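K.L.:
3D model of this:
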Amino acid sequence: MQLKYQISILAILGIFNVHFLTAQQEENNSVGVEGYKKRVLENTEIDFLSSYYSQEGNNAAVSGGTGTEELTDFTPTIVVSIPLNADDVLTIDAGISAYTSASSSNIDPFDGSGQADPFTASSGASSGDTWANINGTYSHSSNDRNTIWTANASLASEYDYFSVGFGGSFTKLFNEKNTELTLHTKIYLDTWKPIYPIELRAFGENGAGLNDALFQRNSITGNPNYSPQFNEFTDKGRNSYALGLNFSQILSERLQGSLAVDVVSQNGLLSTPFQRIYFADVADSFIQDFQLADAIEQLPDTRFKVAVGGRLNYYLNETFVLRGYYRFYNDDWGIQSHTASLEMPIKLGSKFTLYPSYRYYTQTAANYFAGYEMHQSEEQFFTSDYDLSEFNANQFGFGVNYTDIFTKFNIWSLHLKSIDLRYLYYERNSGLNSGLVSLGVNFVIP
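P.N.:
Okay, here's the model as predicted:
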């Protein structure tokens, strides 16, 4: 699930940022002649955003690094930006993510009508769920528009966790707005409601072991002396603290560059409770065609991440712009990664822009990763989540944007400002592949 949310949310935010940041750059000019101060945002704007995501693969972490990763997700979002006065803007965005997942359905593979199998989705209650979030941001700009600060807060909820977030940023522009420096921070306080694989619940604090109804109804094949290594998590909180610094500089009439440094510290329950582990030195036990878990994922309760990246945007001519990006990432779990991407907006007249793009990603494996039945039972930490494995990935994208700064087309009292449609295709060398279609429509309320 983590990969899907990263791709889906970033794509949706990318659509929003194309509109909002461009509008902000156009309107965050300093005080005009004769003392007239232009408003940061002239009118209330509404963005209707949505995405449809699908993926498939054969390394599901829920079933210990093997089994179907098939998943589909639909995410509608609405973003409302309201000018409170000439200097202040309140932005509220809210969205839901409704998904069906063959992988998570196998948290309980025995609750469907068919034969339990890691490569087949169960039709039971765990096959789908809804994630919901709401976020509010307050932004204030100084009279000369050279100082901007923001404060934000967010809430998010899904069937197995609840999250509260808050943060802010401070931006300073120098050198006639050719230089920009931003410091931003975010804190997330999450609470898990741990959901464990169905067969392990019988071995929890109040479980009946092999006398549980699951084992009374079904015969264990393979090793009949099933005895998993399992204890329920006592720490159900996860806290994340992020601090970032961004520096942007206009280098010439055609060239703009930026540098970013981000630091994240996490502590608490960083393991995913429903992800199974199968040990190489433990005999296999099955019910039907589904292998019973030997344990669940165990990861350290702290993690420290550092990322350093840079962007270069070069204006070739009225038709073509080149946008390059690179990021290096490192954490104390042993993962190092490199990301490089190139986008070339192609402007067709005054209203249409095409966005072909390519992104390459590569990472090393976490110290605690091993595939299906490759861990040993005496290890302290273990995961078979392929998001933490060594892999390379390619992403190809294409988008089209329509912008009408005069907002001539109206729907009721809404004036259409822009439409953005994009498609991303993602492929890992481990076999996972996915597709994402995202749509953003921006309206102005005069």
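K.L.:
when you work out contacts or count neighbours from here on, use the C-alpha atoms and nothing else.
P.N.:
Noted.
K.L.:
can you map out the helices along the stretch 101-250 of the chain?
P.N.:
Secondary structure of the stretch 101-250 of the chain (DSSP state H, counting those that start in this stretch): helices at 102-105, 213-217.
K.L.:
quick one: end-to-end distance for stretch 55-67.
P.N.:
For stretch 55-67, the first-to-last residue distance is 13 Å (CA to CA, to the nearest Å).
K.L.:
can you give the contact residues for that stretch?
P.N.:
68-72, 103-104, 106-107, 118-120, 274-278, 293, 371-373, 384-386, 431-435 (CA atoms under 8 Å, 6 or more residues apart in numbering).
K.L.:
try 6 Å this time
P.N.:
Contact with stretch 55-67 is made by 68-71, 118-119, 275-277, 371-372, 384-385, 431-434, as judged by CA atoms under 6 Å, 6 or more residues apart in numbering.
K.L.:
to compare against the first, here's the next sequence to fold:
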Amino acid sequence: MKKIFLCFSCIVAFVGFAQDDSNTTYKKRVLEATEIDVLFSYYNQDGIHAAVSGGDGTEELTDITSSLIVKMPIGEDDVLTVDVGISAYTSASSSNINPLDGDPNQPVSPYIASSGASRSDVLAHLTPSYQHSSDDRNTIWGVKGYISSEYDYFSLGLGGSYTRLFNEKNTEVSASAQVFLDTWNPQYPIELRGGFFDDRITGNGTYAPVFSSFENKNRNSYSLSLNLSQILGKRVQGSLFMDLVSQNGLLSTPFQRVYFGDRNDFFIDEFQLADDVERLPDTRFKVPFGGRLNVFASDMFVIRSYYRFYSDDWGINSHTASIEVPIKVSTAFTIYPMYRFYTQSAANYFYEKEVAVSTLDYYTSDYDLSAFDAHQYGMGIRYKDIFTSAKIFSYGLKTLDLRLNQYDRSDGLSSFIVTFGASFVAD
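P.N.:
Take a look at the predicted model:
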């Protein structure tokens, strides 16, 4: 399954000084009490261009994710945050890493899920972070760690951030850097593993793929993020951002098949056997940059807009634009409709099924690297209890969030996601 790596951002908070009647200055805590966020999401997708089966096959996938985030004050200036989560998925696409262990009464097909071990997996992650604010709350620095593990992939990360506020906190400049050191446990398509034999193979000649296993099993990622945020007026706030991302190592996905146009086709029932797996360069450089503009149109409406341009040295250029309009319907409830548009060009190494030839150095049939447009529509609702009157043990309910999003891509992929979040604060 294609893993999509998510970028992290700094959490910035600031408070002012206050003075009592005796002129004794005191400093307010950055975080007054322990806060707990509980997050849950349900994701479902389907499509017809599974990369596991060379760009032709079911992309059906279901993922359930839950996370617990605990923010704890340490003295007046420091906050320790621990984010722990688990994600469990079931994928008809990845089940076809080995399509031969399905129901023996059904034909072997890229559109029929098998029932083997590759059908499901569990990803667990742990992200601890520490943040320190200066006495005047104009300087914030932090460090963050990351560790995650699943059956065929292990990731270890470390990052740091620095934020400086100027101009009576109307201007904010921040920088962050992260390193991820990842390791594959490669899972190759069953027909490309040593000793494979099946007397059901049909085709002209003898099945002899051009495959060789990957020697390098590491993937390293390095990123630098820069951000400038500015209050432009009483009702307008804007920000600009830029990221620099460099990757090296095994950037191919070991279980994604490729079929060549200059090789004979071989099948077991309806399932075509791989000529090779995708081969991509062992380096990649990415540069996304863009901005946000928030307009507080009235006490009831806020307009949040976003634009990002992305480019990399694999030939992909993309544009992302989104708008969200939170509408305050009461002191407790806010609804926020949203829309997002995305478009990208194809990578230099993308080929549809049986278009690439075996003499090429690099090739993939992963439609995530193809040219496509995408539309995402969503609606959310937030409940905010300013008095935290509802209690669970000694924690008061702060907010409840529910969001629904529909995503449609021009290559036939569609998905639906439901996310739910609840925030609690200690008394």
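K.L.:
before we move on, back to that, quick one: which of the helices of the stretch 101-250 of structure 1 is nearest residue 301 of structure 1?
P.N.:
helix 102-105 (23.2 Å; CA to CA).
K.L.:
hey, which helix is longest across structure 1?
P.N.:
helix 2-27 (DSSP state H).
K.L.:
from the contacts of stretch 55-67 of structure 1, which land in strands?
P.N.:
Secondary structure from DSSP state E places 71, 276, 277, 433, 434 of the contacts of stretch 55-67 of structure 1 in strands.
K.L.:
contacting residues for the fourth one?
P.N.:
Right, the one you point to is residue 433 of structure 1. The neighbours of residue 433 of structure 1, taking CA under 6 Å, 6+ apart as the test, are 55, 56, 426, 427.
K.L.:
roughly how far does the counterpart of it in structure 2 sit from residue 85 of structure 2?
P.N.:
Aligned by TM-score structural alignment, residue 433 of structure 1 pairs with residue 414 of structure 2. Note on residue 414 of structure 2: its distance to residue 85 of structure 2, by CA to CA, is 25 Å.
K.L.:
need the three-state assignment for residue 29 of structure 2.
P.N.:
For residue 29 of structure 2, the assignment made with DSSP: H, G, I helix; E, B strand; the rest coil gives coil.
K.L.:
ditto for the one 3 residues further on
P.N.:
Three-state assignment for residue 32 of structure 2 (three-state DSSP): coil.
K.L.:
that one matches what in structure 1?
P.N.:
Aligned partner of residue 32 of structure 2 by TM-score structural alignment: residue 42.
K.L.:
could you do residue 341 of structure 2 as well?
P.N.:
Residue 341 of structure 2 maps onto residue 360 in structure 1, by TM-score structural alignment.
K.L.:
which of the residues in the helix or strand harbouring that match are buried?
P.N.:
Element membership of residue 360 of structure 1 [criterion: DSSP states H and E] is strand 357-363. Neighbour counts over strand 357-363 of structure 1 (16 or more other CA atoms under 10 Å) mark 357, 358, 359, 360, 361, 363 as buried.
K.L.:
mind listing the strands for the stretch 151-300 of structure 2?
P.N.:
Under the criterion DSSP state E, counting those that start in this stretch, the stretch 151-300 of structure 2 contains strands at 153-166, 171-184, 202-203, 218-231, 236-249, 257-258, 266-268, 271-272, 276-277, 283-295.
K.L.:
how many other residues sit next to the residue lying closest to residue 272 of structure 1 once chain neighbours are set aside?
P.N.:
Excluding the flanking residues, the one nearest residue 272 of structure 1 by CA to CA, 6 or more residues apart in numbering is residue 297, at 6.4 Å. Burial of residue 297 of structure 1 is recorded as 23 neighbouring residues (other CA atoms under 10 Å).
K.L.:
residue 297 of structure 1 -> structure 2?
P.N.:
Checking TM-score structural alignment: residue 297 of structure 1 goes with residue 278.
K.L.:
now swap in residue 315 of structure 1 and tell me
P.N.:
With TM-score structural alignment as the criterion, residue 315 of structure 1 matches residue 296.
K.L.:
what is the burial count for its match?
P.N.:
Residue 296 of structure 2 is flanked by 17 other residues according to other CA under 10 Å.
K.L.:
list the contacts for it?
P.N.:
235, 302.
K.L.:
hang on, residue 50 of structure 1 packs against residue 74?
P.N.:
No - under the criterion of CA atoms under 6 Å, residue 50 of structure 1 makes no contact with residue 74, lying 7.4 Å away.
K.L.:
quick one: which of those two has more around it?
P.N.:
residue 50 (24 against 19).
K.L.:
gap between the closest residue in space to the more buried one that isn't next to it in sequence and residue 3 of structure 1?
P.N.:
Nearest residue to residue 50 of structure 1, sequence neighbours excluded (CA to CA, 6+ apart): residue 76, at 4.2 Å. The spacing between residue 76 of structure 1 and residue 3 of structure 1, counted by CA to CA, is 18 Å.
K.L.:
where's residue 145 of structure 1 relative to residue 29 of structure 1, distance?
P.N.:
The value you get for residue 145 of structure 1 to residue 29 of structure 1, if CA to CA is used, is 6 Å.
K.L.:
between the two, who's got more neighbours?
P.N.:
Comparing residue 145 of structure 1 with residue 29 by other CA under 10 Å, the one with more neighbours is residue 145, at 22 against 17.
K.L.:
which position in structure 2 aligns with the more buried one?
P.N.:
Counting by TM-score structural alignment, residue 145 of structure 1 lines up with residue 137 in structure 2.
K.L.:
what's near enough to touch its match?
P.N.:
Here residue 137 of structure 2 is in contact with residue 14 (criterion: CA under 6 Å, 6+ apart).
K.L.:
and what of residue 185 of structure 2?
P.N.:
Counting by CA under 6 Å, 6+ apart, residue 185 of structure 2 touches 152, 153.
K.L.:
measure it to residue 247 of structure 2 for me?
P.N.:
With CA to CA as the criterion, residue 185 of structure 2 and residue 247 of structure 2 are 18 Å apart.
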